[in-house]
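In: What follows is a predicted structure for the sequence shown.
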Amino acid sequence: MVFAEGNDNPYPIDGYKTTGIRRLVRLQKIIDGQIKDTKPIPGALKSINDIKLNLLGERGDSLAEFPQSDKKLQQKLNGLFPNLDESYSVALLDITNGKKIRYASRQDAKRFQPGSVGKLAIITGLFNELERLYPNSYEDRVNLLRTRSVRAGTWGNYDEHTVPFFDTITNVLVKRTVKEYDVFSLYEWVDHMLSVSNNGAASIVWREALLMRAFGQAYPALTEEQASEYFKSTPKSVMQKLATAVVNEPLQKIGISEEEWRLGSMFTQGAKRIVPGEGGSIGSPRGLMKFLIALERGKIVDVQSSLEIKRMMYMTDRRIRYGSSPRLTNAAIYFKSGSLYQCKPEEGFTCKKYMGNVQNYMNSVVIVEQPDGSTYMVVLMTNVLKKNSNLDHMGLASSIDDLIRKK
């Protein structure tokens, strides 16, 4: 048995007019007292206009080459690990404004199955294709995300993660798994992919990025029938190469090698039957830290695309694992978590969620912005067998926050 999971809820709450993501309307109504429910925590209340990139200009240019370890920070980081599993691998970069940029790591080249963290490669691929469609107009790219709606089809099969269906008129919220007949805008499919880490949504967004590459300028008017015919008539080997190119080429463009991070296959069985995988997926703290650096530098496609991806990563709802640390309650965090676990029969062992005895990956990618100005980025990847490491991840988040912020 193999299971993949992640559960995050990003994007600034006041971004509905920009995106058309209906989930955000409900959160705004909760804040305004129109709907009775738990209000978001302080760190989740940033406006869409408050989110900025932290490494533009000369400060970011200093990170054109991957940073060397800072001796003092490295010593402090090493002191956090005497009682944790050997598999713990981490990359930490302190980018607090007004201070020296500092890097420290532990086994940052070690490779893991990235799980749902790999969905960051899909949104990167999507924005790369949007730039190819509309090289001279970012507004046209955003307009396509907001106005083009597509049906799930068999690509949404199968995933246990529910997605929200919110009626902005009646205020009725329904959460259920994706069905083949469900239709959402590209923006909402992206939000489902990152917010509740829905695997069907990930396959659908990847599908649309692939179709953008295949059809080029004809994509905006592409019908479902034309798309279906393409997938029926195109050799699987051709689609396989195109699919991996769409998500991996943009990573290589920002200096991430295939050994540091790559995505190899779709996220649902329905999608894999149409477009087979190739080579498997791997990730490393170093490769994912390169992604975060490029994001903050505005180098993921361009500055506007980087900023929008960062907004899509912003946590506006329930935080899990690393992100659930009480130390981060007042901090803005830009976050993606993911896991993959696999079990086999073993005497005296019962398979449970996130407690695999064959593999038990749990990964987090996070940018933390504290109210006091402390700003840092963390990539944490682990494979601790037979143990749900979520509490250890939360504890480590608290320790790292103390390490960065205490003088």
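Out: Arrived safely.
In: For the rest of this, base every contact and every neighbour count on C-alpha atoms.
Out: Noted.
In: Tell me where the stretch 301-407 of the chain has strands.
Out: 332-342, 359-369, 375-383 (DSSP state E, counting those that start in this stretch).
In: All the strands of this structure, in order from the start?
Out: Secondary structure of the chain, counting by DSSP state E: strands at 2-5, 89-94, 102-106, 149-151, 163-166, 173-176, 183-185, 261-262, 282-283, 332-342, 359-369, 375-383.
In: Check it against this one:
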Amino acid sequence: MKIKTAARSALIALLLLFTVVEALPYPIDGYAYSGIRRLLRLQKIIDGEVKDTKPIPGALKSINDIKLNLLGTKGDSLVTLPDADKKLQQQLSSLFPNLDESYSVALMDITPGKKIRYAGRQETKGFQPGSVGKLAVLAGLFTELANLYPDSYEKRIALLKTKMVRAGTWGNFDSHTVPFYNPETGEFFKRTVREDDVFSLFEWADHMLSVSNNSAASIVWREVMLMRAFGKDYPALTEAKATEYFTTTPKATLKTLANEVVNAPLRKLDITEDEWRLGSMFTQGAKKIVPGEGGSIGTPRGLMKYLVAMERGKIVDQKSSLEIKRLMYMTDRRIRYGSSPRLTNAAIYFKSGSLYKCKPEEGFECKKYMGNVENYMNSVVIVEQPDGTIYMVALMSNVLKKNSNLDHLGLGSSIDDLIRKK
């Protein structure tokens, strides 16, 4: 379906919500395991075979070096989030007097050999999560993979690697580009997703996190729905059969299924509906097929529960949790909170999301991440410093008419300083 560019641009200027994360997760040496083709090019850059900017030190962790930090008795102590540590709470609170009142955060220090410490600020306050919500889609994906192959994790990974799916109208529309790399010819370019683009499930999941591509998120969510609907017949499912399913199934049934496959996994993690829920698809093309329900909301507390569950190996199982963590690992350009120079040598597992909305206002020009109606900017991050310090942060804000990326960067530096004070 073609669109009228001028009309669409005008709509975007006033109402659109955006999320941009131009960074590349997943360990660079994971190509043979995952089949994610862009990783091979990154490896060639590191090896000097391709000329391009090399990743920073914190991005060079091997796929075999990524571990879960809260297994065993240490994680068992976090069935519920702990009470605030008095000293850490005072230190965290001291960072906010000069920042907008909307800033809300949950912070947890899980450094090995030390007492777990927690602190928060308005951590139960609700925000539109933006693309942070894609982590819920990821939990849904691994939940359905486990339903398909309960006794074989290897078959789950094989399906992610070999099942190729076309974008179709679900990919319409997103302004964020995705990388295309041909290992045989070396051709590399980036562009927006088109209906005829085909990637593996693993690559679509990677696009969903790495460049926060909304098209990829809707496509992965579609496949999660199909896994639930077709069960053991999903691996051999054709595009024609999938299209027939979405054409003939009542909209109300699709809406209920879409809601169930991404939100039920959160409830299993004791994340309540008020703490985090995902309400609608990420692209207009997908929303025309599957209606939304109930809206989306997130809180720092709900997001922190997700990070804790992942580090405990409780998102489906240990192997699935580890795979989700690998997909969150940043191996290229870092933005917002993750761009703090204090984190250059640290491994970070990161997802950022933003959503802004504008209305006409005299003297005000609508720009990206500077909405005058809504202007959400959110980050979740696990930081692993070379000195052994490990901590997790869920940060959310809604500062109108201001791009808060530099404030998020500054908080990244300040929080790292207070956690690592001797």
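Out: Cool, the structure landed. These numbers come from a predicted model, not from an experiment.
In: List the contacts of the equivalent of residue 301 of structure 2 over in structure 1.
Out: In structure 1, the residue paired with residue 301 of structure 2 according to TM-score structural alignment is residue 286. For residue 286 of structure 1, the contact set (Cα atoms under 8 Å, 6 or more residues apart in numbering) comprises 91, 108-109, 260.
In: Hmm, residue 362 and residue 389 of structure 1 touching each other?
Out: Yes. Counting by Cα atoms under 8 Å, residue 389 of structure 1 touches residue 362, with 7.4 Å between them.
In: Can you get me a residue count around residue 100 of structure 1?
Out: 11 (other Cα atoms under 10 Å).
In: Which residues are in contact with residue 132 of structure 1?
Out: residue 216.
In: Would you mind measuring from it to residue 241 of structure 1?
Out: Separation of residue 132 of structure 1 from residue 241 of structure 1 (Cα to Cα, to the nearest Å) stands at 18 Å.
In: Quick check: the match of residue 301 of structure 2 vs residue 153 of structure 1, distance?
Out: 36 Å.
In: next one: residue 270 of structure 1
Out: From residue 270 of structure 1 to residue 153 of structure 1 the distance is 9 Å (Cα to Cα).
In: Likewise for residue 67 of structure 1?
Out: Counting by Cα to Cα, the gap from residue 67 of structure 1 to residue 153 of structure 1 is 44 Å.
In: Which of those two has more residues huddled nearby?
Out: Under the criterion of other Cα under 10 Å, the comparison of residue 67 of structure 1 against residue 153 puts residue 153 first, with 19 against 13.
In: Looking at the alignment, what corresponds to that one in structure 2?
Out: Using TM-score structural alignment, residue 153 of structure 1 lines up with residue 168 in structure 2.
In: likewise residue 128 of structure 1?
Out: Here residue 128 of structure 1 is matched to residue 143 in structure 2, going by TM-score structural alignment.
In: what number of residues lie near the closest residue to its match other than its chain neighbours?
Out: Nearest residue to residue 143 of structure 2, sequence neighbours excluded (Cα to Cα, 6 or more residues apart in numbering): residue 316, at 5.9 Å. Around residue 316 of structure 2 there are 21 other residues, counting by other Cα under 10 Å.
In: Now do the contacts for the counterpart of residue 316 of structure 2 in structure 1.
Out: With TM-score structural alignment defining the correspondence, residue 316 of structure 2 maps onto residue 301 in structure 1. Going by Cα under 8 Å, 6+ apart, residue 301 of structure 1 touches 124, 127-128, 131, 250.
In: thinking again about what came up before, residue contacts, the nearest residue to the match of residue 153 of structure 1 once chain neighbours are set aside?
Out: With sequence-adjacent residues excluded and distances taken as Cα to Cα, 6+ apart, residue 168 of structure 2 is closest to residue 195, at 4.2 Å. Going by Cα under 8 Å, 6+ apart, residue 195 of structure 2 touches 166-172.
In: and in structure 1, which of those remain?
Out: By both residues aligned by TM-score structural alignment, their matches' Cα atoms under 8 Å, those still in contact after alignment to structure 1 are 166-172.
In: Next, the buried residues of stretch 29-40 of structure 1.
Out: Using 16 or more other Cα atoms under 10 Å as the test for burial, stretch 29-40 of structure 1 gives 29-31, 39-40.
In: Counting only helices, which of these make the cut?
Out: 29-31 (DSSP state H).
In: If anything else comes up later, I'll come back, but that's it for now.
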